[in-house]
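In: I would like to see how this sequence folds:
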Amino acid sequence: MAKLRSKGKIVLAIASSGIASLLLLGGRTAHSRFNIPLNVDEYSTCNITKRTELAKLIQKADLVIWDEATKNHKYVFEVVDKTFRDIMHSEDENSEEKYERFEYLSADSVSPVSEQIQDQDILYPTEFLNTLQVSGVPNHAIELKVGVPIMLLRNTNPKSGMCNGTRLIVTKLGKSVIGGQIITDSHVGERRTIPRIVITTMSTKWAFILRRRQFPIKLCFAMTINKS
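Out: Below you'll find the model as predicted:
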């Protein structure tokens, strides 16, 4: 902190308690420095008006050091984050309006298990096929937007790291392909494209084989994999 200040950088030193703030050079409590309300909720904001001296100080600051930050409720951080974004005219990276959602629908059809079964379209209409959820097969409808984590359900190109279970972050959404950045294994950071492919079921639960043309992916915000 002293080294940064010696280089002319503006460093705001704050702490969650008064005692901790006394140990920091030029330190103050977070509530005092940023006018954080004592009782905060998800709708609270800091009492800082634009074009005030405090707002100008925040805009010029190069670094904020917050000691004992983990002692605060999450709403305290959200209050400061919202206020900073307002002062800095910054967009919320998680804003619902920042990224457009895309919904990809599959093209479902059937292949008979037995050639003696006729009129498959009558027995199994498309509306019924669209409702089927099968392990290892992507859903009929997949809703995505840039930044969400996904997992591959098929080995599309093992040599380039595109294997069943590979996780990626969506970077681009097109009509026929999806762009993603690998976040697992030895190909971390590399970008790949994912096309639609035809996936068939291997189950004999029905008297037909489901053929689904869809991107071989699933959302994976929280997912466990057991391959034992």
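In: CA only for contacts and neighbour counts going forward, please
Out: Will do.
In: Show me the residue at the heart of the chain, geometrically.
Out: Geometric centre of the chain, nearest residue: residue 148, 3.6 Å, by CA atoms, centre = their mean.
In: Please generate a structure for the following sequence too, so the two can be compared:
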Amino acid sequence: MAEAATVQSSARLRNLFVILLLTCGPSNPRQLWESYKESLTEDILIQAHRENPELVLDYTPDMFNQTLIILQDKALGMAGKDLKQLGLPTPQRTLGDRLTREILRETSYNLNDLNEYKSANEPLLLPDQRAAYNAILDRINRKAGGIIFLDAPDGTGKTFVINLLLAKIRQQSKTAIAVASSEIAATLLHGGRTAHSALKLPLNLTQCEAPLCNISKGIGEAKVLQECKLIVWDECTMAHRQALEARDRTLQDLRGNGKLMGGAVLLLAGDFRQTLPVIPKGTMADELKACLKASFLWRHIHKLKLKINMRVHLQGDVAASQFAQQLLSLGDGKIVADPTTGLITIPNNFCNIVDSIETLKTSVFPDIRRCFNDHKWLCERAILAPKNDSVNAINLQIQQQLPGVVISYKSIDTVVDIDQAVQYPTEFLNSLEPSGMPPHSLVLKVGSPIMLLRNLDAPTLCNGTRLCVKGLMPHVIEATTLTGCTKGEDVFIPRIPMVPNDMPFEFKRLQFPVRLAFAMSINKAQGQSLKVADINLETP
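Out: Reported below is the predicted structural model:
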């Protein structure tokens, strides 16, 4: 907090303060508040000075109370926790009803803006998009309910159609909920959140025979689900089938309706040619068993399909049309695999194949010493690889080409169960690199692109957000967002404790939740938009 307070605004300090409360569990949060409440309230005092220039003003209890209200709203939005649960004073407020807050989140849209958006974009719908759009609206208007799956290969305008549907429903003063399986995908939807956040899906889906969402009747989330006309779930193909079944049971209970999804319309959107549910240490059979198509609900789902590639249609590019068709053939399994190795041979006209990793790096990041300060250039390119070992090696090699001093941050690793400390010494913990975790030794330079590994403050700081390092301090990283709805904003990233969930024992790593992002795994690239993307298939 001390490092951040010297360089940033009160609004960004408040964001950092809430992230620290929620993720780091400070031992004395009230003392932390007392130490920094003036820095957190400085902009409120400045605004009071502007409104009353003739008065000599100082910090007042009402100003601090206003700051506490802002902090509480932030904490409730991020983690559903109020300040009392976090060890801080409870602010005095007149309209603190959480029911109202949840409903306002889904209904506070400018109707004029929605109408303009709808009027401007409805004429742009392609024939197959319009057919899907009208079919979904017809089901909503008839109050038929049920589940629709929109099969949308890459480039067919799925997000465009979804956002237009959301605008259409909300413009009629009706409730439409937009969720996605990942935070990155959620940031592309108007008012989007992750499915786990919006619907309180249980984290132990696979361990329950009949899981339910953690939403009780009478609370704000329940009221929203009871009134909603449309629920959109983007990138649903990444989700476990149990998540869909839990949602069906919950909606039937909350809405008092035994029909599918309690009579609401659920629009599933995705592409089974892309990433399926990730099952740690699972086989291909485990992934197929977890897929939505394995659910008993799948036979009740009405299927719609988008076929026209928008980029090809708008640009009239013959080469792009051929590439799109080849991608579909690859995803549909139409390219014959070698019966011995199980590998396929990529057609010669499908892509440019290089003979070395050095050529690959140069083709994606040419003249990087001169261009790395151009954030637009940096955010539109990356190298993809199937395994983290390849990703880590490429990242370090490219970062060495940047000018400037290398800063190394060492993590603090400890076992959760103190009785296991002898069995798992610190040196052993330091050597571990579980998936989804930062390394023990995090090596960074100013100007390096990084990717966030945890949801800190959605939608600004969510898992998969790419940023560029602006400043490296002992306890805080200052970075500029490269992607998402807050592109170009400066943010603070603190060290936070993280516990991996795929280890035979529990250990905690205190480290910045980031990795270098010149290269990324293919799974992490899901939902990212890249103009220049090369794939390293040395180890497929």
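In: which one in the second structure is aligned with the residue nearest to the centre of the first structure?
Out: Residue 148 of the first structure maps onto residue 448 in the second structure, with residues paired by TM-score structural alignment.
In: got the contact list for that match?
Out: Neighbour list for residue 448 of the second structure: 372, 399, 402, 468, 469, 516, 517, 518 [criterion: CA atoms under 8 Å, 6 or more residues apart in numbering].
In: Please apply the same query to residue 371 of the second structure.
Out: Neighbouring residues of residue 371 of the second structure by CA under 8 Å, 6+ apart: 377, 378.
In: For the residue nearest to residue 388 of the second structure when sequence neighbours are not counted, grab the count of nearby residues.
Out: What sits nearest to residue 388 of the second structure in space, not counting adjacent residues and going by CA to CA, 6 or more residues apart in numbering, is residue 521, at 6.2 Å. In terms of burial, residue 521 of the second structure registers 20 neighbours under the definition other CA atoms under 10 Å.
In: Can you verify my assumption that residue 521 of the second structure contacts residue 389?
Out: No. At 9.5 Å, residue 521 of the second structure does not count as touching residue 389 under the criterion of CA atoms under 8 Å.
In: measure residue 224 of the second structure to residue 101 of the second structure for me?
Out: Look at residue 224 of the second structure and residue 101 of the second structure: by CA to CA, to the nearest Å, they are 10 Å apart.
In: quick one: which of the two has more around it?
Out: Taking other CA under 10 Å, residue 224 of the second structure and residue 101 do not tie; residue 224 has more neighbours (20 against 17).
In: Per the alignment, name the residue of the first structure opposite the more buried one.
Out: Aligned by TM-score structural alignment, residue 224 of the second structure pairs with nothing in the first structure.
In: against the first structure, where does the biggest helix by length in the second structure fall?
Out: As assigned by DSSP state H, the longest helix anywhere in the second structure is helix 29-51. Under TM-score structural alignment, helix 29-51 of the second structure has no counterpart anywhere in the first structure.
In: Can you list the buried residues in that helix?
Out: By neighbour count with 16 or more other CA atoms under 10 Å, helix 29-51 of the second structure contains the buried residues 29, 33, 36-45, 48.
In: By residue count, which helix of the first structure is the longest?
Out: Counting residues, the longest helix found in the first structure (DSSP H) is helix 74-88.
In: Tell me the gap between that helix and the middle of its chain.
Out: For helix 74-88 of the first structure, the separation from the chain centroid amounts to 20 Å (computed by CA atoms, centre = their mean, to the nearest Å).
In: list the helices and strands whatever helix or strand comes next after that helix packs on?
Out: Moving toward the C-terminus from helix 74-88 of the first structure, the first helix or strand encountered (DSSP states H and E) is strand 102-105. Applying 3 or more CA pairs under 8 Å, 6 or more residues apart in numbering; DSSP states H and E, we find strand 102-105 of the first structure packed against strand 141-144.
In: can you tell me the mean distance of the strand it packs on from the second structure after alignment?
Out: Compared with the second structure after the fit, strand 141-144 of the first structure shows a mean deviation of 0.4 Å (mean CA distance after the TM-score superposition for the first structure).
In: what does the residue nearest to residue 388 of the second structure align to in the first structure?
Out: Match for residue 521 of the second structure (TM-score structural alignment): residue 224.
In: wait, is that match part of a helix?
Out: No. Judged by DSSP: H, G, I helix; E, B strand; the rest coil, residue 224 of the first structure forms no part of a helix; its state is coil.
In: quick revisit: which SSE is immediately downstream of the longest helix of the second structure?
Out: Next along from helix 29-51 of the second structure, by DSSP H and E: helix 61-79.
In: and that next one, which stretch of the first structure?
Out: Counting by TM-score structural alignment, helix 61-79 of the second structure sits on no residues of the first structure.
In: Does anything pack onto that helix? Which helices or strands?
Out: helix 10-24, helix 29-51.
In: and the following helix or strand past it, what does it pack onto?
Out: Downstream of helix 61-79 of the second structure, the first helix or strand assigned by DSSP H and E is helix 98-107. Applying 3+ CA pairs under 8 Å, 6+ apart, we find helix 98-107 of the second structure packed against helix 220-227.
In: Past the helix it packs on, which element shows up next along the chain?
Out: Trace forward from helix 220-227 of the second structure with DSSP H and E and the next one is strand 230-234.
In: just checking, what packs against the next helix or strand after that next one?
Out: Going down the chain from strand 230-234 of the second structure, the next helix or strand is helix 241-255, by DSSP H and E. When contacts are defined as 3+ CA pairs under 8 Å, 6+ apart, helix 241-255 of the second structure sits against helix 220-227.
In: could you give the angle of the helix it packs on to helix 241-255?
Out: Relative orientation of helix 220-227 of the second structure and helix 241-255, computed by axes from the mean of the first three to the mean of the last three CA atoms, to 10 degrees: 80 degrees.
In: Please identify the buried residues of stretch 147-160 of the first structure?
Out: By neighbour count with 16+ other CA under 10 Å, stretch 147-160 of the first structure contains the buried residues 147, 149, 150, 151, 152, 153, 154, 156.
In: from memory the last one sits against residue 166, does it?
Out: No. No contact is recorded between residue 156 of the first structure and residue 166 when judged using CA under 8 Å, the distance being 10.3 Å.
In: what residue of the first structure takes the place of residue 396 of the second structure?
Out: So, by TM-score structural alignment, residue 396 of the second structure is left unmatched.
In: What number of neighbouring residues does residue 396 of the second structure come out with?
Out: Neighbour count of residue 396 of the second structure, defined by other CA under 10 Å: 16.
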